[in-house]
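>>> everything below, folded, please.
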Amino acid sequence: MASIIFYILGFTTLAATAMCITRRNPVHAVVYLVNALFALALMFYLLGAPLVAAWEVIIYAGAIMVLFLFIIMMFELSPDSPETQGPGWRRWGPVVLLSLVILGCTLALLGLEADPQGVPAFWVSPREFGAALFDRYALGVQVISFQLLYAAVGAYYLGKGALRRRSREDAS
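The predicted model follows:
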């Protein structure tokens, strides 16, 4: 049962991500991305990492997506051409379908058999997860941390250049 739910969630994540990158309306793209992040969080939960699943929902699907929506509204981004007009089901049907699949998988995960302590047999304790992450996969964690550092430095550099250009334009 768990492997079937995993594949359903994997397909849902791929479908929601594909819908996200093909939408012209940025708000619709963010809605599909939130859907994909919820499906991914359920996959982490299913793989025995409930803490990572909670972080996925709280940080990415919550805080980061609110930031994306704030930026979209601040820059007043809108699609160049209107999306297909028609009945509401053509616009909201896919997101409702994906949301129902995620809700169904969540309910199925809650109904899975648990051992006598109440914890499903496929869970891993945070201690075991941390030991695996920083013991077996320490190199991967370091590589990703350096990539995030490079991205932050690059964003600072690009932002600083735009600030200089803007101040030159204001001076002339």
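>>> going by C-alpha atoms from here, please, whenever you check contacts or count neighbours.
Noted.
>>> what's the residue positioned nearest the centre of the chain in contact with, if anything?
Of all residues in the chain, the one closest to the mean position by CA atoms, centre = their mean is residue 37, 3.0 Å from it. The neighbours of residue 37, taking CA atoms under 8 Å, 6 or more residues apart in numbering as the test, are 13, 56, 57, 60, 61.
>>> go again with 6 Å.
residue 61 (CA atoms under 6 Å, 6 or more residues apart in numbering).
>>> quick check: it vs residue 53, distance?
As judged by CA to CA, to the nearest Å, residue 37 and residue 53 stand 10 Å apart.
>>> how about this one, so we can line them up?
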Amino acid sequence: MIWPFYLMAVVAIVSTIRVVTNTNPVHALLCLIVSLLAVAGIFMIVGAPFAGALEVIVYAGAIMVLFVFVVMMLNLGQHTMEQERKWLSSDTWAIPALMSFLLGLTLVWMLGSDYNTKNAVLGTSLISAQDVGKTLFTQYVLLVEIAAMLLLAALVAAFHLGKREPTEEQEQSNG
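Next comes the predicted model:
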């Protein structure tokens, strides 16, 4: 049965298009979370449950929470709050709700069926966490180290770019 793969692919494509076309950053982030969950479902279907779990934990979990906190910390003011009230209509949430429903329906089907005990639906075998670890830290160890250095550089750059000088009011209240 291959229909769950195509369903997840359609959900991922539609929600990713909504990320790009959405003007509200919070709604775009919610659509991105749906897209990342759909990609995690695709990983599960093709026989890479470890990659699917990492997709949910790292991307849909940690990184998206960070993005939501950044958007919330921007505190764009009263105009943005009024705009948010206008956007909280049922037609704004119809597409993300439909995509989430389709993901949930597919997840319930996947958990209820016995496809996990057999070989993967599209792949020839399941890829274990041990296989991923051996491959990453033997054959691709240089790429892993380069990625780690790039992430560290991005973290330092983001810290310095986001750092604000204290205003006079803050200096007077602290000292």
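>>> what TM-score do the two superposed chains give?
Scored against TM-score structural alignment, normalised by the length of structure 1, the superposed chains reach a TM-score of 0.72; 162 aligned residues with a CA RMSD of 3.2 Å.
>>> thinking again about what came up before, now name the helix or strand holding the residue nearest to the centre of structure 1.
Using DSSP states H and E, residue 37 of structure 1 sits within helix 26-46.
>>> cool, residue 131 of structure 2 as well?
helix 129-134.
>>> mean per-residue distance, that helix to structure 1?
Following superposition, helix 129-134 of structure 2 is found to deviate from structure 1 by 1.6 Å on average (mean CA distance after the TM-score superposition for structure 1).
>>> which bit of structure 1 covers that helix?
Using TM-score structural alignment, helix 129-134 of structure 2 corresponds to residues 126-131 of structure 1.
>>> and the matching stretch, which residues are buried?
residue 129 (16 or more other CA atoms under 10 Å).
>>> ok now that stretch, how far from the chain's centre?
23 Å (CA atoms, centre = their mean, to the nearest Å).
>>> what's the answer for stretch 17-31 of structure 1, then?
13 Å.
>>> can you list the buried residues in it?
Quick answer for stretch 17-31 of structure 1 (16+ other CA under 10 Å): 17, 19, 20, 25, 26, 27, 28, 29, 30, 31.
>>> and that stretch, end to end?
With CA to CA as the measure, stretch 17-31 of structure 1 spans 10 Å from end to end.
>>> which part of structure 2 matches it?
The aligned range for stretch 17-31 of structure 1 is 16-30, by TM-score structural alignment.
>>> name the residues that touch the matching stretch?
Stretch 16-30 of structure 2 is contacted by residues 31, 32, 35 when judged by CA under 6 Å, 6+ apart.
>>> quick one: contacts for the last one?
Yep, that's residue 35 of structure 2 we're talking about. Residues in contact with residue 35 of structure 2 (CA under 6 Å, 6+ apart) are 12, 15, 16.
>>> what about the last one, which helix or strand?
Same thing as residue 16 of structure 2. Going by DSSP H and E, residue 16 of structure 2 is in helix 3-21.
>>> got the angle for that helix vs helix 25-45?
160 degrees (axes from the mean of the first three to the mean of the last three CA atoms, to 10 degrees).
>>> compute the number of surrounding residues for residue 110 of structure 2.
16 (other CA atoms under 10 Å).
>>> just checking, what packs against the one helix or strand it maps to?
In this assignment (DSSP H and E), residue 110 of structure 2 forms part of helix 90-112. Using 3 or more CA pairs under 6 Å, 6 or more residues apart in numbering; DSSP states H and E as the contact test, no helix or strand touches helix 90-112 of structure 2.
>>> next, the angle helix 3-21 makes with that helix.
Going by the same axes, to 10 degrees, helix 90-112 of structure 2 makes 150 degrees with helix 3-21.
>>> which positions within helix 90-112 of structure 2 qualify as buried?
95, 96, 99, 100, 102, 103, 106, 107, 110.
>>> report the contact partners of the third one.
By CA under 6 Å, 6+ apart, residue 99 of structure 2 lies in contact with residue 11.
>>> could you measure from it over to residue 138 of structure 2?
Distance, residue 99 of structure 2 to residue 138 of structure 2, using CA to CA: 39 Å.
>>> likewise the fourth one?
Counting by CA to CA, the separation of residue 100 of structure 2 from residue 138 of structure 2 is 38 Å.
>>> again with the second one
Using CA to CA, one gets 41 Å for the distance from residue 96 of structure 2 to residue 138 of structure 2.
>>> longest helix in structure 1, by number of residues?
helix 138-171 (DSSP state H).
>>> that'll do, ta.
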